[in-house]
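In: Need the 3D shape of this:
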Amino acid sequence: MKSVQDILHLDLDAKALSPRAWAALIIIALISTLPGFTTLPPIDRDESRYSQASRQMMETGDYIDIQFQDQNRYVKPVGIYWLQVITATPLGGEDAPIWAHRLPSLFATLFVVGLTAWFGARLGGAGVGLAAGILLAISMSASVDARMAKTDAVLMAATAVSMVALYFIVVREKAERLAFRGAPLAFWAATGVGLLVKGPIILFVSVPALIVLALWRRDLSFIKRLHILPGIAVMLAIFLPWFVAIMIRTQGEFWNDSIGHALMGKVAKGDDSHGAPPGYHTLLSFITFWPGILLIALGAVAAWRRRAEPTVQFIVAWFLPFWIIYELVATKLPHYTLPVFPALALIAAFGLRDGVELVKGKGVRIAHWIIAALFVLVSVLIGFLPFLLAGEMETTAPATAWLGALAGIAAAGTGIYLALKPTFNRLPPLVLSALGVYIFTFGAVLPNMDRFWLSRELKAEIASIGGCETPHLATIDYREPSLVFNFGTNTLLGDEASVIAHLAGNQACGVAAIGQGEYVSFLEAAEQAGLPLKILGQVEGYNYTKGRNITLTILSHSSSDYPVPTTTGTQADG
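Out: Predicted coordinates:
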């Protein structure tokens, strides 16, 4: 039987991937990221907020201010919104589907996968490069964020460019001064893009890395090669024009919201109920960096044994200081560590390269098998996750969920196979199993779990009633941003008084969806206001942002253009 190297025409020690290896990497990355990309509905809450704000830019023609309906959205800079406008404009503009807004994340992820493979090949040979690219492509967090219209994948791309450029600035055999082009220009330009996408987060990677490298290497000669003054000029040329414009427009409010609340507010206390103790990201990496986490113990030992090598020092400085910072920050979310996942993938790839020798040590072997045991448990858990989710929603999972479960079990088995003898030729079965999980879970199972997508189901139910081509929706109790993306900017996420006024003022096509917790109270308020209502239907679903089942009753003015379904009453009680 031919080895993987023979099939891919791959020299593991070469400094570049073969064309076949590049083709294999691209195919793997696409299979990891595309299932469900166009079929998953808008996800609450961040994705829907980002996408709706981008849509409103296209609606208003205002590409400076950031608004979600009539509310300021100043938690992040404008970069991601501009990118979404660029990808959505040729695909329908303000009417573009949600996947058009996801394209920047997809393109960014594919780019980082390729960059990681190229960089890894330069550092440790084509085997390391291809393994690192694959492990990043199939990592859970990168795969998920490639499907979401948010900042994180784009930030990972900007960070990766800045750090790869920084490597060629800092880790050089000769200390001559570089011209301000190539690596220095790429570093500062990528930093400017990172600032425009997610503020100073990109600096939380590069600045601590530089400090650690300076202390570790006892060498500051790289400072002159950074070209700090012209570099800052390039960085500010990218970020500053919009920043000045938004500060003038908002009279400084953007600074207060983005830095005071969105950034500093997350440091000392858990923001929006997302607080967690130190160790959160490390424990969660068994999911976020699955399945590459299987090789992380070997990678850590390989890095320790090679700690005197400048390449290893750089990779460790890339991810470890940032990781520690985010373990200490009070607010924690799974995607926060994504900017350093390329470095984790490189560490894991080095562990795979040296794995056979490393597992000969007793201590290493024990640590390796502890990780492997946890990997098996997590793999099975990931495979059966749709069933757990269905149980939480008090429903049944689609039949295709069993295929995802089998893929999860296969991942556990192929993981053991790889753990027994960590070599490049034993990696493909694990890769195929992980891809199976993503194909079935994201491509077949999640899009068809109707109760999970309450906004989509509400839109479909109102459309099936007919009578109005453009319903004017108002809601009470269920107030998720995906409603606004599905029904339009003028959707009212209101209270009793505003919804009553909405129905009274939009008698023909006004429609309201009232959660069961507010239903009786709303009927009483409508009766007191003299507002006649008719019931059009009900939708049951699961509000995953709050972790509870909910029933929405659909109402309109009694004289509306909506026909009353024969299975419902014609008049609301009261």
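
In: okay, CA-based contacts and neighbour counts for the rest of this
Out: OK.

In: Compute the number of surrounding residues for residue 226.
Out: Look at residue 226: counted by other C-alpha atoms under 10 Å, it has 23 neighbours.

In: ok now do it, which residues does it touch?
Out: With contacts defined as C-alpha atoms under 8 Å, 6 or more residues apart in numbering, the neighbours of residue 226 are 169, 184.

In: Could you also give me the structure for this second sequence? I'd like to compare it with the first:
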Amino acid sequence: MHFTIFFTAHTDSLLALGVLMAYTGYARHRTGRVRGFPWELWLGVLLATSAKGPVGMAITLPGMGLEMLLADSALMRFSKDAWIGLWKRIRAIRPFRGLALAVSLIVVWYVVAGLEVNWDFVRAALIYQNFTRFLTGLDHEHGPWLYFHTIWGDFFPWSLLLPFGLVAAWRLRAELPWRLALTWALWTVFFFSLSVSKQSKYILPAAPAIVLLSLGGLVWLFGGQAKRARRVAGTVSLSILTLFAFLAILVLPGLIFPGLIPVPKTVQGLSRLRAYLEKHPAPLVSYLYPRPPTIYALYPLRHAPIPFVRSARALYAEIHSGVIRPGSYLLVYRDALPAANRKVTSRTLSPPPNPRDFARVFSIPAQGGLILYRLLPTIRHMPVPKTPQPPPWHWWDQFDTD
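Out: Below you'll find the predicted structure:
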């Protein structure tokens, strides 16, 4: 699960490790296995904060606070003794000394970076990476429900058991392990759902909690006290098997006897695109990350990932610098082009390709519309168009660690 991401996104891996350390230390402290200052908890927060700045604290400490709130149902009745108990639980983890430890390394790093590089770099790293991306999205703008439909594939096969784990955790929330796994997973996904900038790897810190919930759901499901849930699980499993059998009946004859079953228009269009590129070979660049059907259709042509640019700013900068040269192809999805009835976002190709410099050579209706442009020789003399520059500085791209 996420092996490629773990090896390529180093800061995200350190964040996930720090969060795991923090929650493990918190659990050991809450069960009385650790007396005195909870070093494991706060060293985990320190590692998470050092990897991703304030985000490290934002996805650990509130989750622990939620666990403390759920620990005593009397809090909802505004019982004085319950609130006094909550304050004692907060004091027990030594919050002031812990916060001082958690920010010590990152503050030193900011100071050294400011002195050795410059303070603009610190501003870019602190403001852009933590606040600008959270509030504006820039190159990773997605709707609030992204993780609710990506989590099933990202955490497969654990995701199949996750609904049962969530139900079991809520019913057994009086027990610390269930309660902590529940708040850890839900708070992490909720926090990153609030962010305008979203990618699947952002919720990696919740992976241990999601796996624990899924395994706990399996134990609860077959523990003898969840007869109705077992019937639901059996029905779902049977439905999935039936669906796979149905798809196999539809697909296998077409693979064995080509032409027996009509080919979907998307597949036909992408096949024509591949045939065109085979007949007229040239370097290919995609505007934004190419969608899975496109990658699948063009992989036999390239046997390598399709190069892509993440923004209009990056596209025109690479054209201007000569990285993308005349004669190259540019692949653009129609919904990335400006339109009167469409909101301009950070993913919009603005300004759109000018016919004087970009020749439209191919288009298909697949995936909402796919257009292939070819860069003309006049592109060498094209002035670099002004594209929106995100705060804090126009050169933030060189400091983008994502």
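
In: TM-score of the superposition?
Out: Taking TM-score structural alignment, normalised by the length of the second structure as the basis, the two superposed chains have a TM-score of 0.58; 295 aligned residues with a C-alpha RMSD of 4.6 Å.

In: residues touching residue 187 of the first structure, list them.
Out: 161-163, 165-166.

In: aligned partner of it in the second structure?
Out: With the correspondence set by TM-score structural alignment, residue 187 of the first structure lines up against residue 41 in the second structure.

In: before we move on, which element is that match in?
Out: helix 39-52 (DSSP states H and E).

In: compared with the first structure, how much does that helix deviate?
Out: Plainly put, helix 39-52 of the second structure ends up 1.9 Å away from its match in the first structure on average once the two are laid over each other (mean C-alpha distance after the TM-score superposition for the first structure).

In: So which residue is dead centre in the first structure?
Out: residue 145 (2.6 Å; C-alpha atoms, centre = their mean).

In: Which parts of the stretch 301-402 of the second structure are strands?
Out: Along the stretch 301-402 of the second structure, the stretches classed as strands by DSSP state E, counting those that start in this stretch are 308-309, 329-333, 358-364, 370-375.

In: Those strands into CSV, with extra columns for mean neighbour count?
Out: Supplementary listing: the strands of the stretch 301-402 of the second structure in CSV, determined by neighbours: other C-alpha atoms under 10 Å:
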stretch, mean neighbour count
strand 308-309, 17
strand 329-333, 22
strand 358-364, 17
strand 370-375, 21
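
In: how far does stretch 42-60 of the second structure stretch from start to finish?
Out: Counting by C-alpha to C-alpha, to the nearest Å, the length from the leading to the trailing residue of stretch 42-60 of the second structure is 10 Å.

In: so how far is that stretch off the chain centroid?
Out: With C-alpha atoms, centre = their mean, to the nearest Å as the basis, the distance from the averaged C-alpha position of stretch 42-60 of the second structure to the chain average is 18 Å.

In: And that stretch, what's buried?
Out: Within stretch 42-60 of the second structure, the residues scored as buried using 16 or more other C-alpha atoms under 10 Å are 42-60.

In: In the first structure, what residue corresponds to residue 214 of the second structure?
Out: Using TM-score structural alignment as the criterion, the counterpart of residue 214 of the second structure in the first structure is residue 348.

In: I believe that match is in a helix; please confirm or correct that.
Out: Yes - secondary structure assignment (DSSP: H, G, I helix; E, B strand; the rest coil) places residue 348 of the first structure inside a helix.

In: Can you tell me the SS state at the nearest residue to it once chain neighbours are set aside?
Out: Sequence neighbours aside, residue 299 is the residue nearest to residue 348 of the first structure in space, at 4.7 Å (criterion: C-alpha to C-alpha, 6 or more residues apart in numbering). Secondary structure assignment for residue 299 of the first structure (three-state DSSP): helix.

In: all helices in the stretch 101-250 of the second structure, in order from the N-terminus.
Out: Using DSSP state H, counting those that start in this stretch, the helices found in the stretch 101-250 of the second structure span residues 119-123, 133-136, 146-154, 158-171, 176-194, 207-221, 227-256.

In: Between the contacts of residue 187 of the first structure, which sits nearest residue 134 of the first structure?
Out: Distance to residue 134 of the first structure, by C-alpha to C-alpha, is smallest for residue 161 among the contacts of residue 187 of the first structure, at 18.0 Å.

In: That closest one: what secondary structure?
Out: Assigned with three-state DSSP, residue 161 of the first structure falls in the helix class.

In: Distance check, it against residue 118 of the first structure.
Out: Distance, residue 161 of the first structure to residue 118 of the first structure, using C-alpha to C-alpha: 12 Å.

In: so how far is residue 290 of the first structure from the match of residue 214 of the second structure?
Out: Using C-alpha to C-alpha, one gets 11 Å for the distance from residue 348 of the first structure to residue 290 of the first structure.

In: Look at the two and report which has more neighbours.
Out: Ranked by neighbour count (other C-alpha under 10 Å), residue 348 of the first structure and residue 290 place residue 348 first, with 28 against 22.

In: That one contacts residue 291, correct?
Out: No - applying C-alpha atoms under 8 Å as the test, residue 348 of the first structure and residue 291 come out as separate, 10.4 Å apart.

In: Contact partners for the counterpart of residue 331 of the first structure in the second structure?
Out: Aligned by TM-score structural alignment, residue 331 of the first structure pairs with residue 197 of the second structure. Taking C-alpha under 8 Å, 6+ apart as the criterion, residue 197 of the second structure is in contact with 133-142.

In: List just the nearest of those residues to residue 357 of the second structure.
Out: Among these, residue 139 lies closest to residue 357 of the second structure (C-alpha to C-alpha), at 24.6 Å.

In: Residue 316 of the second structure versus that closest one, what's the distance?
Out: Residue 139 of the second structure sits 15 Å away from residue 316 of the second structure, taking C-alpha to C-alpha as the criterion.

In: ditto for residue 104 of the second structure
Out: For residue 104 of the second structure, the distance to residue 316 of the second structure - C-alpha to C-alpha - is 40 Å.

In: out of the two, which sits in the more crowded spot?
Out: Neighbour tally, residue 104 of the second structure and residue 316, criterion other C-alpha under 10 Å: the higher count belongs to residue 316, 20 against 14.

In: State the distance from the more buried one to residue 238 of the second structure.
Out: In this view, residue 316 of the second structure and residue 238 of the second structure are 52 Å apart by C-alpha to C-alpha.
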